[in-house]
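A.B. asks: this one's structure only:
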């Protein structure tokens, strides 16, 4: 196998660093650390596990509100508590050395200058290891925490997001890489010809600049985007460098992969300047029967009222009072929140004729991402197939129980992928861009139009 063949087969691997796991009842499992959300050691140890396994990044999800539910219902749901991602990323950057850290930040309830400054700070301080998961605040309850009871429309949120990203990118290009000459003899701290104020005036923002932070080791943080609605797909095709997607089967994943690469090409981009990462929840066992037993044990921990509440949230439609053994109603109103996830869930329910009980058990296991049940060898085979058949460039691992699920994946599946040349055996660079094979953009370049093997 040549080096180029190995590079073509090598996949991206990230891990969701959630203290309560992605599975809605994972925190109840005997192996789970139930108070992990309050313990920094949990996050540090999990990041070390991911880094030791040579994963590309850990992923910090976020929402800016408690779920919209009664206190009694919230008392059953572990997502009521979570650290602010930028604060947590800053701490993780100190206790790790090479792994990337992707943080979720909304464009709806932030300002470009403020966020660009924070992300540039962490990217500089970490040596270039930060990615930005750009979201548009799909949870309507967030509006009530930011001076407005009305959530902006889907179209308006995405239009604001596109301008927000443009402003942030311009701010990250406020300085040439060699602007700070630090000439003690002449008394010149920076070359004034290499400072570039932004002077942006747009529909949503007015930002003068320049950013009062030097250009970062990556040029700018890696842009990650996860929307799969039509506005989300167009936004990803224009500006994302990694798109995170939920796909249930190989054919759907292949269709998504070819479509998003086509859209990127229509925006003048090279195909490999946009990486596709599919969510994957691994349920592992020493044998397939053991893995199935582990899955049944997890599913038995799901309280029906929480399953229905989470399903209602994702559908944007209340199904909590409907018969558990009945199906979805014929008509589900379009939501102003999770449009792409709503479509995926409804299509799955119709296609497989699932009852509400079966549907919430499928959805809250991994929030609509693919769940694979089996041995480490079976999981690795599944991942290799998707990678080799152009269904994805890699996977976002969503462990069902934390921290044991991440540890088991790192100890058993990663070596299987390394054995066949589908995953690295050492880091080849020091930045998140180098891990992902993304070029460092020149100042003023909107997005990389070429790929590189590695940039340090």
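C.D. replies: All right, it came through fine. Quantities reported herein were computed from a predicted structural model and do not represent experimental measurements. Numbers count the residues shown, from 1 in each chain.
A.B. asks: Only C-alpha atoms from now on, for both contacts and neighbour counts.
C.D. replies: Will do.
A.B. asks: Check which helices and strands the biggest strand by length in the chain is in contact with.
C.D. replies: Looking across the chain with DSSP state E, the single longest strand is strand 275-284. Here strand 275-284 touches strand 242-245, helix 288-299, helix 356-366, strand 370-374, strand 394-397, going by 3 or more C-alpha pairs under 8 Å, 6 or more residues apart in numbering; DSSP states H and E.
A.B. asks: Next one for the comparison:
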């Protein structure tokens, strides 16, 4: 394949505790206690850094998913217990030196000041490697853990998220980069003209500021976003610097890529300011036959109760209990959860004429993301194709089983990408922005002396 792009593939690793296949925890090589095993995460972070990955990514939820179906939940390792990301990542910062550290945090059940403070602190601790994945929460059970009876409506969540993101960004600019004189002889610790009060009053938030953490080393931690609905795409175009997306086909990925990048202009942003990184669920084998056998082994471990429950949740908590699992997916009601993911799965089911059983087997390992199983060369072919055809700037790798799946990717796929000149051999810089090729943001207050919001 001829090479026309001059940039290189960006790589993240999406760390689900035992791996992304829902039955992966039952695999002989899986760490079944991974959700609460800190040494497991240390090993994964250091392996990804050995592979020169740009970043590692942790999802999050503040409620059990599927607690109303305890029979299926009791058979799923990744949904019951896992470590809180903003507590885990500072610890991983101490045992790594280059890899970016991205945590998910919701704008629906957080406050801007507290969240801005935590991510600014992570950026300082890590030397400029923090990233924030902004979500609006698609787990409706979270509402009942935050003194609410009902999850906010989809449109309301995104309206709140827009204001939330703007407030957080301006809080990170509370101090100029050179505000701190620390002059012992004069007794002046900081230049008061380089401190900015936000004084924000909006529809959802009232925040005076300033933040009591210095401006982060990156200016702002890298902004990540993962929504695929219309509202999610607009939010990505406005704020995101990295977009994680679930795309099951290269055609759909190309459309998403072009759409999000074209929306950036409305917010005075260039297309290159946004890196699109679809999820890729991978199983690596020494041969295509071995990879297929590895995947088949995982599918054999899949409990039908678990498969159906997972699919129901991913479709927006719809009830499929009365449906024929060997028949087509029925018409579904609109969801107040993840609208983009529901649309993606329905489209795949209709396009490929999948039964409910087919669909839950498909989502068991990839949850709507693209799945590729094969040799290192075959997987590299797929990554290269998506990259060169402008369906992606990089990929969020989702190993089916951990730690084995990440080891396989680092030991076999990464060298193949490097051989083709598609991926770095050494890190370009020390910060996540440096390695992603993202510019450092100018302070909101830089050209507005004395300005408040």
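C.D. replies: Arrived safely. Here the structure is a predicted model, which means the values were calculated and not measured.
A.B. asks: Could you get me the TM-score between them?
C.D. replies: For this chain pair, the superposition-based TM-score is 0.96 by TM-score structural alignment, normalised by the length of the second structure; 441 aligned residues with a C-alpha RMSD of 1.3 Å.
A.B. asks: Between helix 356-366 and the longest strand of the first structure, find me the angle.
C.D. replies: 110 degrees (axes from the mean of the first three to the mean of the last three C-alpha atoms, to 10 degrees).
A.B. asks: post-alignment, strand 275-284 of the first structure versus the second structure, mean distance?
C.D. replies: Superposing on the second structure places strand 275-284 of the first structure at an average distance of 0.7 Å from its equivalents, by mean C-alpha distance after the TM-score superposition for the first structure.
A.B. asks: Might you report the residue contacts of the residue in the second structure that residue 280 of the first structure lines up against?
C.D. replies: Per TM-score structural alignment, the equivalent position to residue 280 of the first structure in the second structure is residue 280. Applying C-alpha atoms under 8 Å, 6 or more residues apart in numbering to residue 280 of the second structure gives the contacts 366, 369, 370, 371, 372, 395, 396, 397, 398.
A.B. asks: Nearest spatial neighbour of the counterpart of residue 322 of the first structure in the second structure, chain-adjacent residues omitted?
C.D. replies: The equivalent of residue 322 of the first structure in the second structure is residue 323 (alignment by TM-score structural alignment). Leaving aside its sequence neighbours, residue 323 of the second structure sits nearest to residue 330 (C-alpha to C-alpha, 6 or more residues apart in numbering; 7.7 Å).
A.B. asks: tally of neighbours for the one you found?
C.D. replies: 12 (other C-alpha atoms under 10 Å).
A.B. asks: Tell me, how many residues neighbour residue 92 of the second structure?
C.D. replies: Counted with other C-alpha under 10 Å, residues neighbouring residue 92 of the second structure total 21.
A.B. asks: do the same with residue 46 of the second structure
C.D. replies: 17.
A.B. asks: Counterpart of it over in the first structure?
C.D. replies: Match for residue 46 of the second structure (TM-score structural alignment): residue 48.
A.B. asks: need the contact list for its match.
C.D. replies: Listed by C-alpha under 8 Å, 6+ apart, the contact set of residue 48 of the first structure reads residue 96.
A.B. asks: Quick check: it is in a helix.
C.D. replies: Yes. Residue 48 of the first structure: assigned to a helix according to DSSP: H, G, I helix; E, B strand; the rest coil.
A.B. asks: And it, how far from residue 93 of the first structure?
C.D. replies: 11 Å (C-alpha to C-alpha, to the nearest Å).
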